[in-house]
Structures are given as C-alpha cells and as structure tokens.
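Colleague: no letters, just coordinates:
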C-alpha cells in the first residue's frame, strides 16, 4: 500500500485558511474590519505565538500575489473624472495633509527614534496613508456619503492611495547597497517606471479591448477569468523583470481596464482570487507580528498608537483650516482619516523585504497600524460627539447651525419643520406652499439646499438627528415636524430627546423600514411612515385592482395587512 505524505506547505496553507475563516466570522460579528481578522489569525498561528506556520518562501509568494491583485483592484476603482470632481480636496487639502503628516512623523522618528532617513520616510508614509476601504464602508453603512466632510475624506484617501503607489516604486531604490549611489538607482527606477508604464498603458488602451472583445465572442466565463488572470500576472512579471514592483504593473493595467466597458465583468471574475490572495497576504503580515512585544512594550505601543492618531488628526485639521474649511468639517475629516491603510501594511512588508526596516521595527509599526484600524469604526461613527469635545478644548462649540443661523428668520412661527428635501420633501413643501402654510426644510445634500434657496424656499443645511439644529429652527413655535431617519435607533433617540425637552408638537417620522414601530410611538412619535412598507402595499393594491378585484376588497386587505404589523394600532393609540 502506497503511503501518501502530505507536504508541509499543504498543511500550513490549510491552517492559514481555517484560522482566517474562523477569525473573519468572529470579527464580522463584532463589526471589526476583515483586515484585522486576517492579521489576528496570522499573528496567532505564526512563529511568535503558536508556531503552527513558518513564514517561508511559499507563503511570501502568495502574499506578493495578494498585493498585486490589491493594486489591480485599486486601479479598477480609480477614476480620473472622479478625481477631477474632487480636485479641491485632492489637490488642495490632500497634498497639504499628506506633506505635513509625513514631514512631522518622519522628523519625529529621526529626532526622537534615531531611525535613518529612509526608514523614517517609509514608516511615516505607511502610517500617513488612510484606508479608503474602511472609510467608504463605514460612511456607506452610516448613510453619510453625501456629506461635505465625508466627500473631503474620500478625496484625500484617494490621493493617499496614489502616494502609496509612488512609495512602492521608490522603496526598492531606497534599499540599495552602500556602494550603489542612491540617486542613480532612483533615476533608473523612475525612468524604468515611465518607460514600462507607458508601454503598459498603450497595451491596455489599444490592445486589451480587442483581446477581451474576441474572448467575449467565445461566451465562456472560464476563458474570460483565465484571460484576466494571465493579463494581471503578465503585467506584474514585466515590471518585476526590471526590478520594479509587480503590483505597479497590475495597477496600471487596472486603471486602463477600469475605464473600459469590460470593467465590471473583470472585477467580478477576479474578486474570488483577489479576496483569497489578499487574505493570505494579510495573514502573512500577521505572522510577522511579535505578540511578545505587547507584554513587554504595550505601554509604548499604546502611546505610539495615540500619537499617530493625534498627529493625523491635527495635521488634517490644520490643512483643512488653511484651505478654508470650517473647524467642524476639519475635525470630522481628521477623525475619519485617522487610521492606517492596508497599503501601509504593503509598504512595511516591502521595506522589510529590501532591508530598510528590521523585523522588530516592522512588527512594532504593524501593531500600531493594527490598533489604529481597530479604533477607526468608533472614530468614524462618533465623529460628531468627539468633535464637540475637541471644540470644548479650543473654546468653540461646533454645531451644524453655525453657518445657517443667518438664513432662519428670528420671528418664524406656526410653521412646519421638514427634515429631508429630496423628491418627497419637495412634494410635501409644494402642497404646504399651495395652502399658505410656512415651512423650513433641511437637508444634508448641499446641492438640494442650493436648489431650494434658488427657488426662494427656506432651506438650510443640516440633519434632524441634532436636537440643537431643531431648536434653532424654532421647534417650540412649530405646528408640526416631519423627520426623516435612516436608523430607527437614531429616530427613537431624537424623538425621545424632543419630548423630554418639553416640546409637544405633533411629530411624523419617515423611515425606510417597518420594524420597531412600538419604540418610536412610545418615544413620542404621533405617526410613523415606513416608506418601503407603504410603497409595497400601494403596489400590491394596484396589482390586485388591475387583476379585477373590487377596490373596497383591496382596501380591506391592505388595512388588514397594516393592522397585522401593528401600524394602525400604534399610530391611532398615540393620536388618541
């Protein structure tokens, strides 16, 4: 009988994937980014902890492929029109914030840490770059993507991603041997990058569309996926052959394919490989984390984390104030950008590989970066409250009403407060105006505010989740308030605050979903309008009517469905 011996690499790969799977499941339950889950899994099974996996050449190969696909994905998402649309934040605030933060961090590392200029530049660059993935995900979940400070933060993070790409180009040049002049290596690196980059841009612009067009004729998903993989790996191999980063070639190809008609199909086909390889990359980085440092140097690492967050926050605030942003916007943007990016990990890994950083140094930096990413969701979710605290330190209270107070008539009374001035809000306002009922509207979309003011309406910028802004709209003298919320918990908190402050006006709450009516009614809402629920009932009623059912019978079924969900009972109980 033949005995099959399992290779050590197979077992190590199995351990990495299993531990990563468990970590990701647990971390997602805790609403912690997946990147931290992979880093934790790698640190746990790595040589500094359980020692189940060794950081060998095979694992490093997979991790390098992970960086390559990471940059390829960034290239697909990169959009020159989008960058130009955010040019004020990118070329103004972004460049200033990036320059000041790198200068302060690298200067501190040289002066107080005794690091070399090359090591200080790499560490500062890695810590300065913020995670676009975390920022966009958190802002999307919190429904804050269209706010001004959120758009500024996204624009700055895009610029930082591009800066990370440039550092990936220069790091090999910074790690040259003493007998090789640095300026010659930098010149060779830049020249090679421009030459090969131009070649890849030409291929991606004029050749690859024809290649994908011929591939799509075959109508085979497997061939399309294989073609995409070959193109990404070929671009990386070409760059690597000239001593450059594989990831750079993949990024260039990704940028060009991102502007083509095949972008979405390419992105969908490459995603499974990208996610797995990126997971292996971050797990391999986790293996370099010396957990023992936490027991011996935890106080210094904690101090380092706090200093990095404060430095990035301070430099963002200073930069935003210089370009003319308000202190409110500056503080919020600084809190959003306070974490370290996944590209920072890639920079540290490459710098360690070429000898710029020692293993101990990279482990300390990675632990600090890990901690900033763990703090990031909290900093983003509570940026307004933290900004209020920061304002207290400066002796100035931040409020959404600061710039809007001049637009609100001091004698406004007998009006309706209309929170949300989109299509629904504008329609309500039209009926109010037709019946000579005054109203004041608010919206977090600056374009909606501009259009409303242009039409002569009383519209201000702000959100109804701030009780201070509602008070500034003279809620005590208002006849009715129509409040729109994305979060039911936030709606319950604000309504409770209004009632506890002694305001007795009727309140209509608009929500997207139809759950937890009881909490809103008990908090003090007079009526709750679940938009998705009501829209579905309206559509169902139209369907039944078109199919020949009597209108009275349809209305009876719709009312029964509302009653089954408790909606009629709860609203009528409050109104009575």
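Modeller: Received the coordinates, thanks. The shown structure was predicted, so the numbers you read here are calculated from the model rather than taken from an experiment.
Colleague: only C-alpha atoms for contact and neighbour calcs from this point on.
Modeller: Will do.
Colleague: what comes up buried for the one helix or strand residue 203 maps to?
Modeller: Using DSSP states H and E, the element containing residue 203 is helix 182-206. Buried residues in helix 182-206, counted by 16 or more other CA atoms under 10 Å: 185-186, 189-190, 192-193, 196-197, 200-201, 204-205.
Colleague: name the residues that touch that helix?
Modeller: 169-170, 173-174, 176, 235, 239, 242, 244, 249, 252-253, 256-257 (CA atoms under 8 Å, 6 or more residues apart in numbering).
Colleague: the same query, at a cut-off of 7 Å, please.
Modeller: With contact meaning CA atoms under 7 Å, 6 or more residues apart in numbering, helix 182-206 is reached by 170, 173-174, 176, 252-253, 256-257.
Colleague: export those to TSV and tack on distance to residue 558?
Modeller: TSV is the format used below for these (distance: CA to CA, whole Å):
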residue	distance to residue 558
170	66
173	71
174	71
176	75
252	56
253	54
256	52
257	49
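Colleague: now, the most widely separated pair of these?
Modeller: Using CA to CA, those reach their maximum pairwise distance at 176 and 257, which is 33.4 Å.
Colleague: okay, the two: which has more neighbours?
Modeller: residue 257 (24 against 16; other CA atoms under 10 Å).
Colleague: mind giving me the packing neighbours of the helix or strand hosting that one?
Modeller: Under the criterion of DSSP H and E, residue 257 resides in helix 246-258. Counting contacts by 3 or more CA pairs under 7 Å, 6 or more residues apart in numbering; DSSP states H and E, helix 246-258 packs against helix 57-77, helix 182-206, helix 221-241.
Colleague: quick one: the strands in the stretch 351-500 of the chain, in order.
Modeller: Along the stretch 351-500 of the chain, counting by DSSP state E, counting those that start in this stretch, strands occupy 416-419, 439-443, 459-461, 480-484.
Colleague: let's bring in a second one:
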C-alpha cells in the first residue's frame, strides 16, 4: 500500500514538472508568455482536466512559497534609500489607485444587487493585483528597473500592504463578530506591530553577523539552507503576526539589500523561486472550477468584463492624474487589471466570517483566476492598440550633400573603434546611423554622426557614396548588412566595400558577393585572447607566435576550401576535435587539397 501511494505521488510530481516543461516553451514560442502556459497546463492536469490532481489547494499552499521567494528577491534589489525614494509612488500613487478602484468596484457590486458588505469585500479583493503575474511579465519584458516598471512595483507593494487592514475590516464587517470585544482587535494590532518590530531588529543586527559566521565554514549547502531559513522564517513571523508572508519576505530582502552577501543569497534562492513560482501558476490553473463556470457562466462572464473594465478605467484615470502619458497609463491598466492571489485569502476570510456564501466565493475565485489568465493576452494586445513610438529627429543632422573619403554605415561599438584609426590620421569620415539615441550619444562624446538609413539608395547618395573611396559597413544587423552590400554592389560596383561579418557563413557569403575586405566581428578579439591565454600560462613568446601563425594559416585554408565548395567535418578523439577526410571539389588545387587534410578544428566557430 505504501509503495502504491509513493507511486501515485511520483506520478503527480512527474505530471507537474512535465506539464510545465511542455506547455511553457510552446506558449512562449507563440508569444503568449510563460504565465499563460503554466495556467493552461494547470487546467489540463487539474480536477476538471485529466484529473491527475483532485486537491489543488494542497499544492497551492506549497506553491505560495514561490511568491514569497519572489518578493524576497525583489526586496534584495530595493535598498532602503531606493525604497524611500519611492515613498510618494507607494503611498501616493498606490493608495490613490487602491481607493479609486475599490470605490468603483464596490459601487458595481451594489448596482448588481449584492449586499454592501459583500460588494466591498469582492471589489477590494479584486483591486489587489497579482504580484506574481505582473512581476513575471515585467521581468520577461525587461522593464522591472525602468521608471514605469518601478511605479508598477510601488503600486504592488501598497496593494500587498493593503491586505492587512482589509482582513481587519472583514472582521469588523462579519455578522458573527458584531459583539467581539475591542481588546481582541487591539491585541491583534499589537501582535502585528510586534512581528514587524522583531523582524526589523533581527534583520538590522543579527542577519549579517550570522552570514559572516556561516561563510567561515566554507560549506555551500549551509549558506543555501541559511538563505531559505531567512526567507521562510521571515514569512512565518509575519504570518503568526496576522500579516502577509510575502510582505515578511520582502522586508527581509530589503534589510539584506546592502549586505555583502546579497548576490550570494539571490543566487541561492533563484532556483527555488523559479520552480515554486511555476508551481504556483500551475496550482492556480488547477483551482479553476469549471463546474461553477458551467453553472453560473453568465454571472462570471459579466463579473470578469465589468471588474476588469472598471478597474482598468480607474487605473488609467489615476495614472493620468499623476502625470503619466497615454502609453504608460494604458500599459499600467492592462498589466494591473486582474485580481490577484491575495484575493483568495480575503475571500476565504469573508466566507469564514459569513460575508460570502460558498457559491459567491467560488464565483469570485473563478472571476479572479480568469482575469489572471487574460492578463498576458491583454498585454500582448497592447502592441496592436498602442501606436509605435516615433523617434524624434529634433536637433539631429540628416545625411544630405555630404562628402568624405570614407562613408561609414553604422556607428555602434564596432564602428566607433574603427573610426578612431581613420580620424587619428586626419581622414574625412562621414558616419551615418538610423538609431536616434546612438546619434545623440555619439555627439556627446565628440563624434559627428548623421541620421540616415543605409539600406536606402537616396540616403547613400545624399551621404556622398559616389565620392567615397571606401564604404565601411559596420551595422549591428546582419540583415541590414546584406541589404546594404547588395545595394552597393548593384549601384556602385567600383566602390571599395569593407564589411563587418557576423560568422563564418556570413564571411563566405560576403566573399561570394565580391566585397574588398570582410572581418568577423569576434575573430580578431578571440584570436588575441587565445594568444594572451597561452602567454599567461608561461609559454614563450616565440612558441606562441608560431602557434598563432599556424592557426591563422589553417583558418585561411579552411575558408578557401569552403569558399570553393568543399566541406570540413570533425570527430572527437580523446577529448579533442580532429579533422576527417575532406570533400573537396575537383577544381580545387592539389596543394590545397593536401593541406586541407591537415586542417584542425575551428573551435571558435
């Protein structure tokens, strides 16, 4: 019997991991994001899908630790000084949004015929956006540290704080607790304040000495265990104090944000955070009660549409009042329009207190989960709603009527370094780039760069290509490079063409197009790196020079073979790549064929 139980547990574990491994890559490839992949996978393997799980709440309780660890990692990035600088956004913008949206949703519930107390709890629960989903989307979009992302983080922090007074309000509104004494309420407040104070004391004076002591043991697993202890211990203290576990983890992270162990802690927590956060989304998907949706779908559909639309409107209005532009306000409304994981806590407390019936709780929970699932789709839809940002050309010189010996197309890192050689010898260089910020940035460092798209014939003529001795193509895009080379070779066949190549195959293609010079962007730097590595290991300069000469000549031979239509294959012999017999076309010179059979592997590319 025990073996059978263990087998069932193992099947469920494999199903959890397998569902995430299969669904997430598919949804990310479709551009729908990992969150929607996890939610969909949860529905498939849950009680209303394949029924591999019948009690998603048991998994949800464990998976909530993913949110806890996520907040800890966010706290590590929030130094106290940085958090203090966001105080106006947290307690100004965040509070304004919570109160505005809470009022709108409460009125909507009353208008729909619900009791005022139930309408208030339902609306305020939906106001608490999903920290896990929003932070995951911000992270995937690389916007967590942007000003707009920081404002969203500030709002989420305020909403997480709001769960504490909201739970207290549920106690006041509960019919069964009308005669509850003031003593118990003040005692709860005192316990919560004591939990916060205790956590601050431990974090301020005990955590750093503890990690310094553990570091002297030089036991990696002990440091990992200590990191988990800090996160889970802080969460437990806050939970015992009647507060949010996630808020406890966040405070612990903030207290350790200026510690010398911050990066080590983040590295230790990251694997657990990622896996548990995935499990959280899976369990939320499993919790979607399809039976309730089938029975009460008109009410749930109206609730999802009404709540998300009204909350989005409130968020947009508040954002505009706080001087956000249309694009940022609309983005914020789309990201924060859903209900969140703390709504489940608030609705469970309302059900236990008699404010909600079990059926209302099920419908509101389904409403929140559906809104969470719709959020990634709403964010994707923004691409079609928001107009593309047009680059301002104010203050920029447009390429027109120019003349120089060298026309350089693309002025990124590669172009900047190359241009210094020419400018140092007093050679006239006309540099053009279609990146506005690059043009402005170059001007601040003393480079004169003109705005222009090198893939357009009229721009090339205006930039003086007909009078240039050399056209240097240094763009950061292989596709743009190919278009420019084809254009120049077609319209200006006698112009010398020097091109930045991206890899071996690109080099062969450029040579076939007859460019005068090409160089792979990393070849020479990697070559110099290899030379210095041998010198650093104590080999003589003469021997290193001989090795470098041999490798360079063999690389030239390999390219010549491939350019003439041959191929080079390798096999692993005792841990080293060795060349196999080559397939060389009959037109290749005999000497080249003999040398090719001695070619070594191209380990770099």
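Modeller: Looks like it arrived, so ask away. Everything numeric in this text was worked out from a predicted model, so none of it was measured.
Colleague: TM-score of the superposition?
Modeller: The TM-score (TM-score structural alignment, normalised by the length of structure 1) is 0.71; 524 aligned residues with a CA RMSD of 5.1 Å.
Colleague: before we move on, back to that, quick one: which of the helices and strands packed on helix 246-258 of structure 1 is nearest residue 335 of structure 1?
Modeller: Closest among these, using CA to CA: helix 57-77, at 23.1 Å.
Colleague: if you count neighbours, what's buried in the closest one?
Modeller: So helix 57-77 of structure 1, judged by 16+ other CA under 10 Å, has buried residues 59-60, 62-77.
Colleague: now stretch 505-523 of structure 1
Modeller: 505, 507-514, 517-521, 523.
Colleague: one step back: give me the contacts around the helix holding residue 257 of structure 1.
Modeller: Here helix 246-258 of structure 1 makes contact (CA under 7 Å, 6+ apart) with 67-68, 71-78, 165, 197, 200-201, 204-205, 232, 235-237, 239-240, 263.
Colleague: average distance between that helix and structure 2?
Modeller: Helix 246-258 of structure 1, aligned to structure 2 and superposed, deviates on average by 1.9 Å (mean CA distance after the TM-score superposition for structure 1).
Colleague: next SSE after that helix?
Modeller: By DSSP H and E, the next helix or strand past helix 246-258 of structure 1 is helix 263-287.
Colleague: between helix 57-77 and that next one, find me the angle.
Modeller: Counting by axes from the mean of the first three to the mean of the last three CA atoms, to 10 degrees, helix 263-287 of structure 1 lies at 140 degrees to helix 57-77.
Colleague: could you point out which element follows helix 263-287 of structure 1?
Modeller: Criterion used, DSSP H and E; the element after helix 263-287 of structure 1 is helix 292-322.
Colleague: which other helices and strands does that next one contact?
Modeller: Looks like helix 292-322 of structure 1 contacts helix 95-108, helix 327-336, helix 359-381 (3+ CA pairs under 7 Å, 6+ apart).
Colleague: out of these, deepest packed?
Modeller: helix 327-336 (a mean of 26; mean count of other CA atoms under 10 Å).
Colleague: looking at this, residue 518 of structure 2 is in a strand?
Modeller: Yes: assessed by DSSP: H, G, I helix; E, B strand; the rest coil, residue 518 of structure 2 belongs to a strand.
Colleague: nearest residue to it in space, please, no chain neighbours.
Modeller: Ranked by CA to CA, 6 or more residues apart in numbering and with sequence neighbours excluded, the top spatial neighbour of residue 518 of structure 2 is residue 499, at 4.7 Å.
Colleague: contacting residues for residue 46 of structure 1?
Modeller: Taking CA under 7 Å, 6+ apart, one finds 52-54, 287 in contact with residue 46 of structure 1.
Colleague: ok, residue 130 of structure 2 to residue 519 of structure 2 distance?
Modeller: Separation of residue 130 of structure 2 from residue 519 of structure 2 (CA to CA, to the nearest Å) stands at 49 Å.
Colleague: who's more crowded, these two?
Modeller: The neighbour count for residue 130 of structure 2 versus residue 519, taken as other CA under 10 Å, is higher for residue 130 (28 against 17).
Colleague: I figured the more buried one hits residue 337, correct?
Modeller: No: using CA atoms under 7 Å, residue 130 of structure 2 is not in contact with residue 337, being 9.2 Å away.
Colleague: re the thing from before, what angle separates the helix holding residue 203 of structure 1 from helix 221-241?
Modeller: 160 degrees.
Colleague: and the next helix or strand after helix 182-206 of structure 1 against structure 2, how far off on average?
Modeller: Counting by DSSP H and E, the next helix or strand C-terminal to helix 182-206 of structure 1 is helix 208-218. Compared with structure 2 after fitting, helix 208-218 of structure 1 has a mean deviation of 1.5 Å; criterion: mean CA distance after the TM-score superposition for structure 1.
Colleague: from residue 124 of structure 1, how far out is the closest residue to residue 64 of structure 1 other than its chain neighbours?
Modeller: Leaving aside its chain neighbours, residue 64 of structure 1 sits nearest to residue 281 (6.9 Å; criterion: CA to CA, 6+ apart). The gap separating residue 281 of structure 1 from residue 124 of structure 1 is 21 Å, by CA to CA.
Colleague: which one of these two has more residues nearby?
Modeller: A direct count of neighbours by other CA under 10 Å for residue 281 of structure 1 and residue 124 places residue 281 higher, at 28 against 23.
Colleague: what's the more buried one in contact with, if anything?
Modeller: 62-64, 66-67.
Colleague: ok, those residues in structure 2: which stay?
Modeller: Checking the contacts of residue 281 of structure 1 against structure 2 (both residues aligned by TM-score structural alignment, their matches' CA atoms under 7 Å), the contacts still present are 63-64, 66.
Colleague: many thanks, have a good one.
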